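Novice: what's the 3D shape of this:
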Amino acid sequence: MRLDKFLKISRIIKRRTLAKEACDKGLCSLNDKLAKAGDEVKIGDILEIRLGSRTVKAEVLSLEENTKKEDSKAMYRRIE
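Specialist: Just a heads-up that it's a prediction; the model follows:
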């Protein structure tokens, strides 16, 4: 699954266009490497997203094409 799509479906970032912009600006890293919006996300990957003054670090637990809002938190586990 593409990184920008994962960020949107898991609701870490509200809209896919915002997720793509964050990746384009260099605010996202995947397994400690700078990530692009089209990079493939796999189960077990570690994401780090800098949103304003806070940083979200999370491990990918599942990849779902569609999910309800209440089930989206099960797609990742926050670290720290």
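
Novice: Every contact and neighbour count from this point should use C-alpha atoms.
Specialist: Fine.

Novice: burial count for residue 46?
Specialist: Neighbour count for residue 46, taken as other Cα atoms under 10 Å: 21.

Novice: Next, the structure of the following sequence, for comparison with the previous one:
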Amino acid sequence: MRLDKFLKVSRLIKRRTLAKEVADQGRISINGNQAKASSIVAIGDTLEIKFGQKLVTVEVTSLKETVRKEEADLLYRIIKEEKIEVQ
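Specialist: The predicted structure is shown next:
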């Protein structure tokens, strides 16, 4: 599944266009490698996403084309969340 679609379906990022912009800015990495919106996400991959002052690391646990809002958080497991110091 494409990265931008996974971020939207899992509701880590609400809109696919916003997910594409974040990826194109270099703020997302898959298994330590910088990712593009078109990068392929697989089960077991580790995503690092920079949200402003925060760095969120998640592991992909499931892939589905569509999912209900209540079940969206079953697609990933949060490994850690940390604050980023801005210089």
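
Novice: what's the TM-score for these two chains?
Specialist: Here the TM-score for the pair of chains, by TM-score structural alignment, normalised by the length of structure 1, is 0.98; 80 aligned residues with a Cα RMSD of 0.4 Å.

Novice: ok, the closest residue to residue 57 of structure 1 other than its chain neighbours - contacts?
Specialist: Excluding the flanking residues, the one nearest residue 57 of structure 1 by Cα to Cα, 6 or more residues apart in numbering is residue 48, at 4.4 Å. Contact analysis of residue 48 of structure 1 by Cα atoms under 8 Å, 6 or more residues apart in numbering lists 28-30, 32, 55-58.

Novice: Residue 24 of structure 1 too?
Specialist: 36-37.

Novice: Please look at residue 10 of structure 2 and residue 75 and confirm they touch.
Specialist: Yes - assessed by Cα atoms under 8 Å, residue 10 of structure 2 is found in contact with residue 75 at 6.1 Å.

Novice: More neighbours: which of those two?
Specialist: Taking neighbours as other Cα under 10 Å, residue 10 of structure 2 and residue 75 compare with residue 10 leading, 24 against 20.

Novice: picking up where we left off before, can I assume the residue nearest to residue 57 of structure 1 sits in a strand?
Specialist: Yes - the assignment for residue 48 of structure 1 (DSSP: H, G, I helix; E, B strand; the rest coil) places it in a strand.

Novice: can you pull out the helices in structure 2?
Specialist: Applying DSSP state H to structure 2 gives helices spanning 3-9, 16-24.

Novice: So which of the ones you listed is the most surrounded?
Specialist: Ranked by mean neighbour count, those are led by helix 3-9 with a mean of 23 (mean count of other Cα atoms under 10 Å).
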